[in-house]
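Trainee: only geometry, no sequence info:
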């Protein structure tokens, strides 16, 4: 009985401190510069990134009942055109589902035009942040100079302010008539002065080259965290500290996710860690994001974006004929080609459901983007897959002049049109050539028409 009483006294005195005095965590989760990358394209094993894995990563913290603050550094898309607009819409919906509290404007976002930004702000309730940017447009849209979030509990009070800047070096003639970009330091001075004594943490989303972010950190020691860009390939190795301010980047392409952890206990806030994490296979694909990605592919199909691509004219009246036309005379080579990865490249898109995606189709068919090249499956079944003319060029002249041997020459630089660092980082020409090189023809194995 005495033992029981001692235990009861111990629990009564110490347990409340353990429960109610335990520090809460504020998690600032940051991404940015997706540049239209919704998911790994699947061109090689080991690709990282994508909104499905990102959603799973963020959701892993939700059940812990911490303060979770996902924010975006900017640049959802990478350029112009209808496909980029659709991607921006999909990414906006994805961020809404993931609970993003704001999106900092990057130069690519601004270049998409005020109409699309207005659409996102209304349909997806996107909170746009830009402390030194003013958009002049007759559309219902608000760009915040700062975003303030406040959380109260019986044991703590926590306030965090987010600021954002866009480098003046990213200004261009295409946006000058509806966007004003002000000098970042002058724009930040009154805001930081107003917020410094009223919040626990000030976070700056600095859509600038890293060098500019470093100068900002030197000028404003009141800032607690700077999330920066621009075009940083390996964000895990790029974290630096200036005046004890972490300057970090989520990289580009949506491949990594950043997380800054702060402990909150009563009125004290302390930085615990800042990490950049690759979104690899450890994070399973979110079912909600998979459905959103399927909808994206349906939108591409329904709008028939494949057939709406601008087609470049070929020189000297050349035209694509298709690999089956080549196979009439070069049967041995054709049979060999059909068993290579090039010979089934279109089927890989059908299997993954990406056969209506212009960005994928250009490297899985023959002549896409050129007059007489692949346009859609219904009209150009003879041009599916990476065919003979993908390497040798349009073959109509050669078919009419079969004894013209110069056509067989190829430029090895053509390979790198598709086998680039993004889709084929391990590309080594000699090794890859060995996999697809076709048999040599001699006078003894050529068809009679060629002799």
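Mentor: Received, thanks. This structure is a prediction, so every number in the text was calculated from the model and none was measured. Residues are numbered from 1 along each chain as shown.

Trainee: CA atoms for contacts and neighbours, from now on please.
Mentor: OK.

Trainee: For stretch 421-430, buried residues please.
Mentor: Using 16 or more other CA atoms under 10 Å as the test for burial, stretch 421-430 gives residue 423.

Trainee: Find out how far it is from the centre of the chain, if you would.
Mentor: A distance of 20 Å separates the C-alpha centroid of stretch 421-430 from that of its chain, computed with CA atoms, centre = their mean, to the nearest Å.

Trainee: who touches residue 88 in this structure?
Mentor: Applying CA atoms under 8 Å, 6 or more residues apart in numbering, one finds that residue 88 lies in contact with 36, 76-77.

Trainee: try it again with 7 Å
Mentor: The contact partners of residue 88, taken as CA atoms under 7 Å, 6 or more residues apart in numbering, are 76-77.

Trainee: same question, residue 283
Mentor: If you count contacts by CA under 7 Å, 6+ apart, residue 283 has them with 53, 56-57.

Trainee: What ranges does the stretch 151-300 of the chain have for its strands?
Mentor: Secondary structure of the stretch 151-300 of the chain (DSSP state E, counting those that start in this stretch): strands located at 157-166, 179-181, 201-207, 225-228, 240-242, 245-248, 256-265, 268-278.

Trainee: want to compare, so here's the second one:
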């Protein structure tokens, strides 16, 4: 019996008839040609317009996503594309968050997104600005369980769409997991089950009913019990590809992979079937999407420098070489790690993206702070993940000839894990093993 769920790397083949994708490792794949409607879904791009490539061979990125959608459209024209939210990523400059979200919404519109759920990281921009960006891009944002202080909903809860070649209309209902909260503090998050029920209740006619839940599968389970629902799509921080969940009397549920590393495809017919299409580096970019991403890079590169703030602990950043006078052994160990000289290596590999503020945040010392990294020309001594990136500003410590307890945490080396995970998270360092990484940078003697 063929398995209906597979992770399929896509290998591009340039053929005279157009761009097609051959499937590697797809033995036993259930093609489901009888499906009446194909639903494609991604989620949690988290600012990754391109995969960051901090680790070689990372998957994802809008140019690959739109290339696959275009190829799939030729084979399965009766299709619908949705996104489960979280377009924003790391950035200490709110102007970059806005530019990135604007680009993401435009790219989603270019991909034909029928609806996009509001994610909690999107709300960093505030509901008013978020709504304006979506409207400008021509994207429909959904948030059935979101209300402002006046009890009004800033976003619609559902939308009905027609799909070419599909007899029934499609009703899309979008809700956000209230446990994820609203970082803007401007909205109240109600019960997603009640909000979805209210949206479904007033809809008449023969419809496909699909609920989009921004949140993990364990909290999406109860949405499967909603009467008449054909499919529940969810996603939040899921790193592994999981099969379609089915059950008697329950709507099928599929959880998408975080960072939009793959494109989920669900066929709805006599039975639901699901496939995950891996957005690997073997997929050629969609040209229009690549052009929009490149425009984003130019826009953020041209932004005037953000106002710098003093380091919280005060003092002056001095660079790791200053530490070597007293910490010779530790400095020698540091020079043998990948933290040493990292910005120079990245500049040689990808000079364009190496200068982006979102990348500098994890590749240099003190970006955005007074006396912190500016450029390799002006502040070369800070162009790496130096001692002060973890231990704190060292100027006062060095000037005093060393002070007891500086840059040391109670609990020993393993207590530093939260600091490491600030940059070595699942987005930028998939598969990061803290214990192994700790052994590679061991520079303490006690």
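Mentor: Here it is on my side, so go on. A quick note: this is a predicted structure, and the numbers were derived from the prediction, not measured.

Trainee: Can I get the strands of the stretch 151-300 of structure 1 in TSV including mean neighbour count and distance to residue 70 of structure 1?
Mentor: Rendered in TSV, the data for the strands of the stretch 151-300 of structure 1 read as follows (neighbours: other CA atoms under 10 Å; distance: least, CA to CA, whole Å):
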stretch	mean neighbour count	distance to residue 70 of structure 1
strand 157-166	23	12
strand 179-181	18	25
strand 201-207	26	12
strand 225-228	26	12
strand 240-242	13	21
strand 245-248	24	15
strand 256-265	21	9
strand 268-278	16	14
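
Trainee: re the thing from before, can you list which of the contacts of residue 283 of structure 1 carry over to structure 2?
Mentor: Counting by both residues aligned by TM-score structural alignment, their matches' CA atoms under 7 Å, the members of the contacts of residue 283 of structure 1 that carry over to structure 2 are residue 53.

Trainee: Which one of the contacts of residue 283 of structure 1 is nearest to residue 15 of structure 1?
Mentor: Checking those against residue 15 of structure 1 by CA to CA gives residue 57 as the nearest, at 31.9 Å.

Trainee: so what corresponds to that closest one in structure 2?
Mentor: By TM-score structural alignment, residue 57 of structure 1 lines up with residue 68 in structure 2.

Trainee: For residue 38 of structure 2, see how far away its match is.
Mentor: If you measure residue 68 of structure 2 against residue 38 of structure 2 using CA to CA, to the nearest Å, the figure is 14 Å.

Trainee: could you redo the contacts of residue 283 of structure 1 as TSV and give each row neighbour count, distance to residue 213 of structure 1 and secondary structure?
Mentor: Below are the contacts of residue 283 of structure 1 laid out as TSV (neighbours: other CA atoms under 10 Å; distance: CA to CA, whole Å; DSSP: H, G, I helix; E, B strand; the rest coil):
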residue	neighbour count	distance to residue 213 of structure 1	secondary structure
53	27	29	helix
56	20	30	helix
57	21	27	helix
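
Trainee: Adding distance to residue 268 of structure 1, write the contacts of residue 283 of structure 1 out as CSV.
Mentor: Putting these into CSV (distance: CA to CA, whole Å) gives the following:
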residue, distance to residue 268 of structure 1
53, 33
56, 30
57, 27
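
Trainee: From the contacts of residue 283 of structure 1, pick the one nearest residue 331 of structure 1.
Mentor: Nearest to residue 331 of structure 1 among the contacts of residue 283 of structure 1, with distances taken as CA to CA, is residue 53, at 45.3 Å.

Trainee: now that closest one: how far from residue 283 of structure 1?
Mentor: Taking CA to CA as the measure, residue 53 of structure 1 and residue 283 of structure 1 are separated by 5 Å.

Trainee: Equivalent analysis for residue 119 of structure 1, please.
Mentor: Using CA to CA, residue 119 of structure 1 is found at 31 Å from residue 283 of structure 1.

Trainee: repeat for residue 141 of structure 1
Mentor: 35 Å.

Trainee: Next: residue 401 of structure 1.
Mentor: Distance, residue 401 of structure 1 to residue 283 of structure 1, by CA to CA: 56 Å.

Trainee: next one: residue 43 of structure 1
Mentor: 19 Å.

Trainee: for residue 320 of structure 1, same thing?
Mentor: Residue 320 of structure 1 sits at a distance of 43 Å from residue 283 of structure 1 (criterion: CA to CA).

Trainee: just residue 228 of structure 1 next, same as before
Mentor: Using CA to CA, we find residue 228 of structure 1 at a distance of 24 Å from residue 283 of structure 1.

Trainee: swap in residue 374 of structure 1?
Mentor: Between residue 374 of structure 1 and residue 283 of structure 1 the distance, using CA to CA, works out to 36 Å.

Trainee: Ok, residue 363 of structure 1 next?
Mentor: If you measure residue 363 of structure 1 against residue 283 of structure 1 using CA to CA, the figure is 28 Å.

Trainee: Let me see the ranges of the strands in the stretch 51-200 of structure 2.
Mentor: Under DSSP E, counting those that start in this stretch, the stretch 51-200 of structure 2 gives strands at 79-83, 113-117, 141-142, 146-147, 158-161, 169-176, 188-189.

Trainee: which residues of structure 1 does the longest one align to?
Mentor: Which is strand 169-176 of structure 2. Structural correspondence for strand 169-176 of structure 2: residues 159-166 of structure 1, per TM-score structural alignment.

Trainee: buried ones in the longest helix along structure 2?
Mentor: If you go by DSSP state H, structure 2 has its longest helix at helix 94-110. The neighbour-count criterion (16+ other CA under 10 Å) identifies 96-110 as the buried residues of helix 94-110 of structure 2.

Trainee: Now do that helix: distance to the chain's middle.
Mentor: 13 Å.

Trainee: Could you do stretch 327-346 of structure 1 as well?
Mentor: Relative to its parent chain, stretch 327-346 of structure 1 has a centroid offset of 34 Å by CA atoms, centre = their mean.

Trainee: Which residues does that stretch contact?
Mentor: Identification of contacts with stretch 327-346 of structure 1 by CA under 7 Å, 6+ apart yields 364-365, 384-387, 436, 438-439, 447.

Trainee: how does it look with 6 Å?
Mentor: Among residues not part of stretch 327-346 of structure 1, those counted as contacts by CA atoms under 6 Å, 6 or more residues apart in numbering are 364, 384-386, 438, 447.
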